[in-house]
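> Structure, please.
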Amino acid sequence: MSNSVVNHLLSEFQLPLKSPVLVFSVILFIILLAPLILGKIKVPGIIGFIVSGIVIGPNGFNVLEKNSAVNLFSTIGLLYIMFIAGLELDMNEFRKKKYKSFAFGFFTFIIPLMLGLPVCYYLLGFSWSTSILTASMFATHTLVAYPVVTRYGVSRNEAVAITVGGTILTDTAVLIILAVIMGSSEGSLNYQFWIQLVLSLALFSVIMFLFIPKITKWFFTRLESEKTSHYIFVLSVVFFAAFLAQLAGVEPIIGAFVAGLALNRLIPSSSSLMNRIEFTGNALFIPFFLISVGMIVDLRVLLEGPEALIVAGALTTVAISSKWLASVLTGAVFKYTKAQSLLIFGLSSAHAAATLAIILVGYNAGIIDKSILNGTIILILATCIVASFATEHAAKKIMATEEEYLPENTDLEEPENILVPIANFDKLEAMLDLAVLLKEKGSANPIRLLSVVHNNEDAENNLRLARKRLDGLLHYAAAAEAGIDVITTIDYNAASGVIRTAREKGATIIMSGWPRKTTFLNKFMGDKTETIIEGTDKNLFICHLTRPIAVHDRIVLLCPPLSESEAGFSVWLSKVCLLAKELSAPVYCYCNLKTQAAVTSFLDERKITAHFNFADQFDLEDTDAIKSRLKPDDLLVFVAARKESQSYQKAFDGLQTKLERYLGSVTKILVYPKVSVYSYEDTPLGSIGEL
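Okay, here's the model as predicted:
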């Protein structure tokens, strides 16, 4: 009996491991321990994963073999890296810097090609087809070090934007060269080949940029509360795009990157959905890919003779030096700092995915021999190590010395403190999503959710019920890693409860839901929202969310004359800029020339990249004029003013009722900026009821 148990245990631990459960356990332990152990000696975690792959792989201690399961997770991780890179690309910044991306893409493509071709042909003695294919491999790069810039919070730096943008250009060009060389070797390089390639890429682009965003909007709108379904849908789009790219004749990684670009505007960077995507990728799939890269490396090839060492050394030297020259030239042309140039080099110097694709295809076709294959494996290891160290060093330097795009740092006198009074629990998730997008990323204060319970005989029971309902949403907020504080209080009137709590907690912004239709009793006793407007001097955002916040294409901003003179000007403008950044949406601002100058000055001082289009002021009381300027997927931000404010107009009286009547289906935010001087008087009590 004991012998059978021992034999069973020995068979389970026979190398390479076969048990799926044991294999997965080993991988998870590596993902857990490698960054922790190597972090003690200041080695980037990425290198830990690659080195671990070398040790446990078939060319190391043969603990694991590259079976179908490992290949599947590795492919998912690679696609995840490219997808997140496209998803996190600051589209406003990319549009402004697209010519820089094209320039970097050209430099990082042509320099490695021009250096690699003579080295391969004249120094190493390869044939022309082998030399062209090998030299084109130098031009590719994989964003292996991209998780580093995400971890250090510099993913929206301009250097990252142009590097990621250049990646898609150079990799697409190289993969097209691969398709051409393969077509030439197979004798099928004719006009039909070119027609098929161009048409298939055009059809792929139409599907991804025209149909996929519309389908995604429809899905997010119809299943607004099904957050798990949103994540599954996004993954489906990524792998469908990768498959379509493969059908179009290019590598699946191009499809994954394009999927990220197509969904970029629909997945805000601070949303809970984005957090789920990044968490799953960084915790599991991306480390799996890096480990699998290490499993390919065979250090024994260096012992096979001087030829292997010469080829490996030449390929690695050309790969690293050419990418360094491209980054230095890009930095010199566009006057980037040394840290930014180093960041460009770090991100663009790693060779893995596309390089492997080119070399393996060429090897299987007989264009590339074993010495080049082995040399390329060493090149992959060396460049991944260099890229990891360079990227981490540059990211630390940028984080320490440069202020990145931070429009939210607006109120230096008092820390931001957002209070969200809740009346309609059905709309709580939508209000919470908006509050998370508008919250300062570095704010220490949580978003405070407030429920006011009427002071009557059922007050204590209603207080418990209200807290229970709010507590049930804490795990939803946790998905976005946003600090949430739940407050329930008793008051004779909902409006006075909000005013009192705002004072007690030092709220700087009150985000209120849109009031229900005014009744005769409300008009007689005083509307609740009007009571809050008159009873506070806080920045007040009254929000009517008719659809998910992420599906809006534009922000239409209406500013009255003298709105720049209000104390809350910088607060609400910074929030509009932050919302534009999160949604990658342009802002269409209607204001006079003086306000336009103030807005432009604010954007320049804060180095804000939000795209503003200015138009002449019109009569804000003309609801037909407002309606004519709006599209179905617009988000309207209307800046009003309190009666004691300098920018107050008679047109603002009854404004909520007018907007509800004429623009009921439009998502809108009515802003009442903080006033400079305010004297608290007896707060008028509104009618008893919900906000």
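> all contacts plus neighbour counts: C-alpha atoms, from now on.
OK.
> residues in contact with the spatially most central residue of the chain?
In the chain, the residue lying closest to the centroid (C-alpha atoms, centre = their mean) is Glu88, at 3.0 Å. Counting by C-alpha atoms under 8 Å, 6 or more residues apart in numbering, Glu88 touches Ser155, Arg156, Gly260, Asn264, Ser269.
> Going by distance to Phe102, which of those wins?
Of all those, Phe102 sits closest to Arg156, with 17.8 Å by C-alpha to C-alpha.
> how far is stretch 238-253 from where the chain is centred?
21 Å (C-alpha atoms, centre = their mean, to the nearest Å).
> does Lys66 sit in a helix, a strand or a coil?
The local conformation at Lys66, judged by DSSP: H, G, I helix; E, B strand; the rest coil, is coil.
> Is it in contact with Gly294, as I believe?
No. Using C-alpha atoms under 8 Å, Lys66 makes no contact with Gly294, being 10.8 Å away.
> shared neighbours of those two, anything?
With C-alpha under 8 Å, 6+ apart, Lys66 and Gly294 have common neighbours Gly57.
> Those two: which is more packed in?
Counted by other C-alpha atoms under 10 Å, Lys66 and Gly294 do not tie: Gly294 has more neighbours, with 26 against 16.
> now what about the host helix or strand of the more buried one, what contacts it?
Gly294 is part of helix 286-296 when elements are defined by DSSP states H and E. By C-alpha under 8 Å, 6+ apart, the surrounding residues in contact with helix 286-296 are 27, 31, 46, 49-60, 66, 70-71, 73-78, 80-81, 144, 352, 377, 381.
> Show me what counts as buried in that helix.
Ile286, Pro287, Phe288, Phe289, Leu290, Ile291, Ser292, Val293, Gly294, Met295, Ile296 (16 or more other C-alpha atoms under 10 Å).
> out of these, which one sits closest to Leu22?
Among the buried residues of helix 286-296, and counting by C-alpha to C-alpha, the member closest to Leu22 is Phe288, at 15.1 Å.
> let's see this one next to it:
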Amino acid sequence: MQQIFHNLIKEFQLPLSSPVLIFSLILLIILFAPIALKRFNLPGIIGLIVSGVIIGPKGLDIIANDSAIHLFSTIGILYIMFIAGLELDLQQFKKHRNKSLIFGAFTFFLPLIIGYPVCRYILGYDFNASFLTASMFATHTLVSYPIVSKLGVSKNISVALTVGGTILTDTAVLIILAVILGKSRGGLSEEFFITLGISILLFSAFMFLVIPRIAKWFFQKMESEKHAHYIFVLAVVFFAAFLSQVIGLEPIIGAFVAGLALNKLIPESSALMNRIEFIGNSLFIPFFLIAVGMQVNIKVITAGPMALVVAGTLSLVAIVGKWLAAWSTQHIFKLSKDQRGIIFGLSGSHAAATLAVILVGYEAKILDENILNGTIILILITCIVSSLVTERSAKAILIQNETRDLVSEEKETSNRENIIVTASKAIKFEKLLELALLIKNKKSDEPVTILSVVPNNEAAEENILKSRNKLHEFITMASATEVKANIITTLDHNAASGIARVAKESMADLVITSWPNRARMLDLFIGEKMEGIIRSVDKNLFICRLSAPLVTNKRIVLASPPLAELEKGFDLWVRKVIRLAEELTVPIFHYGHTHTHSAFKQKIHKMGVNISYFHHNFEDWDNFVSFTRFVKPEDLFVVVSARNGSVSYMGVQDHLHYKLDKYFEQISKIIIFPKQEGVLTGDDNYEEINLSPLNRSLDAFELVGKSIKDFFNKKQP
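Now for the predicted structure:
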């Protein structure tokens, strides 16, 4: 017993040496610090930073700031920058890139202009020390970015401006650091600038031209290995950070560029994005915030009046400079006060880049200990201020968005959207479910229904059990994106009536089903299953053949018939196509009538999304083959059809999937049948037998003739 007690005392000697105990303590801090701060309406980030101050070597010395802490801290800051690049709305960023450049100029030059004379003439430092310290004011770290990400306002224009400005100003400051170090060592020459410029160009070309192609190939080849996708992404992030360090930039620049390079390949609602955010926000990013606190030396307060003067002056200049940059940006671009708060909150925190600049300057004997200690206090103060401002402003913007949604038509059905996914084989469910998860309204409380129709025969019970076991894995797939899903296995004599019955019973808004198999000659005479589904299901119907992962598509080519905007299901399918384009970050090329185009544009405006949309007037539906000139191999071809008797129905739409198979066999495609009231359905098991349509018989005779011709051609020597 004494031995156990002795070992226990030894394990708790400070600083702690047991890796298990250290990790346990940090996990407890990550768990309880945000909860404790929430009782005082303070951001959880502050609790993590303050906890780091308390347990760090400059506080109670509970945990040493060793290589393990440094490793996790490095992963955390790289993770923050990677997620910032990954979540950046590229469409909005391209649209407002000039604004990002202007904000980047403000947030770089204003703190520099204010900081240099203060350090030079008030604090009395020389040129190198004053200029390097002033450039430190220009840097900022997105410490409070997890707040805007968690509250769901990361797509706001103010966030795009700040993230874009961050990478510009941090890159500029780190280049200045390299220049000052070169100057102090006497190694500044024309060769230095040429080498740096060429290195940056080669790095950018590799990240934006090579990495996306490798990632696309990997995601296609390893489509079923979902965990391998996450490992691959992590490898890309850290390799990019390493390359960035090799060429003379900070690793955080490489991590951000990796996020931009993979942005289009990782949709916001995908399971992979959910894994990235979950692990980062649960472990690595909190580790970084605790490590930031561990750098703070509270004893600076007792180190004498000069240390306090320097710390107070640096903190004041840093806050004022960033606030002026945010204020100037707000007034030039006519943003709201809350958007100004987001800009100031995100750009006002100093951490990784700031510490990197000051530590390098201190080690090079350019800066003294007062600047170093003052910077540590500055980091604590600015992180607390920026977290408070960011959370308050983000909540205000979130409330405004919710209020605007209350009057939108999408809000009226947001809690009642019901999507059914069904396929003829279990192996086809994965891609269909992925599509459903991407286009599903995130505010809907209804689960996605995975439906399997089992033939009602002697082996029905056995087949039901097999079907449920096969489909159970797709529940896990949906859960990975935090979307509820349930399985329905039903009995029926044919698939069409089974799908139609379940769609009515569950009041489904949308049915997503797989592409029909190649028709047999008997199907052409008596009516195939797909025709029965189209006639029986009076809901919005998506018939899909996804030849490749959705993230590999570069465009959505949409073809709609005249009067498509008058169909009852127009609003829903338009919302889904727009949402899919937004998730995949791809443009929409719409071929259709000008009236349909106007209605489509109005819907984009009402939804308030940032997507690239191009319209081409097209009315020659009799010449359907002409679409082969417009559709490219990496496009997703979406064709809007109509049921017989609806307002936008045309004869050319009959057997549309045959034509698409013939002319666009290798291309991913979706046929949309908008919702139509008054479709007759019945329980007759033989309702699909239909001998009347002349065109079906002609198709059958054409197929028979082709088969006979091929037979005799083979017989010829």
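> After superposition, what's the TM-score here?
The TM-score (TM-score structural alignment, normalised by the length of structure 1) is 0.97; 686 aligned residues with a C-alpha RMSD of 1.7 Å.
> Just the ones of the contacts of helix 286-296 of structure 1 in strands?
Per DSSP state E, strands hold no members of these.
> Among the residues you listed, name the buried ones.
Buried members of those, scored by 16+ other C-alpha under 10 Å, are 27, 31, 46, 49-60, 66, 70, 73-78, 80-81, 144, 352, 377, 381.
> and Leu398 of structure 2, what is it in contact with?
By C-alpha under 8 Å, 6+ apart, the residues touching Leu398 of structure 2 are Leu151, Gly152, Val153.
> go again using 10 Å as the cut-off
With contact taken as C-alpha atoms under 10 Å, 6 or more residues apart in numbering, Leu398 of structure 2 is in contact with Val148, Leu151, Gly152, Val153, Asn156, Arg404.
> do Ser236 of structure 1 as well
Taking C-alpha under 10 Å, 6+ apart, we find Ser236 of structure 1 in contact with His230, Ala242.
> helix/strand/coil for it?
Looking at Ser236 of structure 1 with three-state DSSP, the answer is helix.
> again, but for Ile669 of structure 1
What three-state DSSP gives for Ile669 of structure 1 is strand.
> Tell me which residues touch it, please.
By C-alpha under 10 Å, 6+ apart, Ile669 of structure 1 lies in contact with 511-514, 540-545, 557, 635-639.
> corresponding residue for it in structure 2?
Correspondence of Ile669 of structure 1 to structure 2, assessed by TM-score structural alignment: Ile670.
> mean shift between the helix or strand hosting Gly362 of structure 1 and structure 2?
Gly362 of structure 1 is part of helix 353-364, with elements assigned from DSSP H and E. Once fitted to structure 2, helix 353-364 of structure 1 is off its aligned match by 0.5 Å on average (mean C-alpha distance after the TM-score superposition for structure 1).
> Next, the buried residues of the strand or helix carrying Phe278 of structure 2.
If you go by DSSP H and E, Phe278 of structure 2 is part of helix 271-279. By neighbour count on 16+ other C-alpha under 10 Å, the buried set for helix 271-279 of structure 2 is Ala271, Leu272, Met273, Asn274, Ile276, Glu277.
> if I pick Arg120 of structure 2, what's in contact with it?
So Arg120 of structure 2 contacts Asp126, Phe127, Asn128, Ala129, Ser130, Phe131, Thr133, Ala134 (C-alpha under 10 Å, 6+ apart).
> A helix includes it, no?
Yes. Checked against three-state DSSP, Arg120 of structure 2 lies within a helix.
> Wait, a helix at Phe542 of structure 2?
No. Assessed with three-state DSSP, Phe542 of structure 2 is strand; it does not lie in a helix.
> What is the equivalent residue in structure 1 for it?
Phe542 of structure 2 maps onto Phe541 in structure 1, by TM-score structural alignment.
> Contacts for stretch 13-29 of structure 1 next, please.
Here stretch 13-29 of structure 1 makes contact (C-alpha under 10 Å, 6+ apart) with 7-8, 11-12, 30-32, 49, 52-53, 56-58, 61-67, 69-70, 283-284, 287-288, 291.
> Counting neighbours, which bits of it end up buried?
Pro16, Leu17, Lys18, Val23, Val26, Ile27.
> Pretty sure Leu380 is one of the things Gly312 of structure 2 touches, is it not?
No. Using C-alpha atoms under 10 Å, Gly312 of structure 2 makes no contact with Leu380, being 11.8 Å away.
> what's the spacing between Lys539 of structure 2 and Lys568 of structure 2?
10 Å (C-alpha to C-alpha, to the nearest Å).
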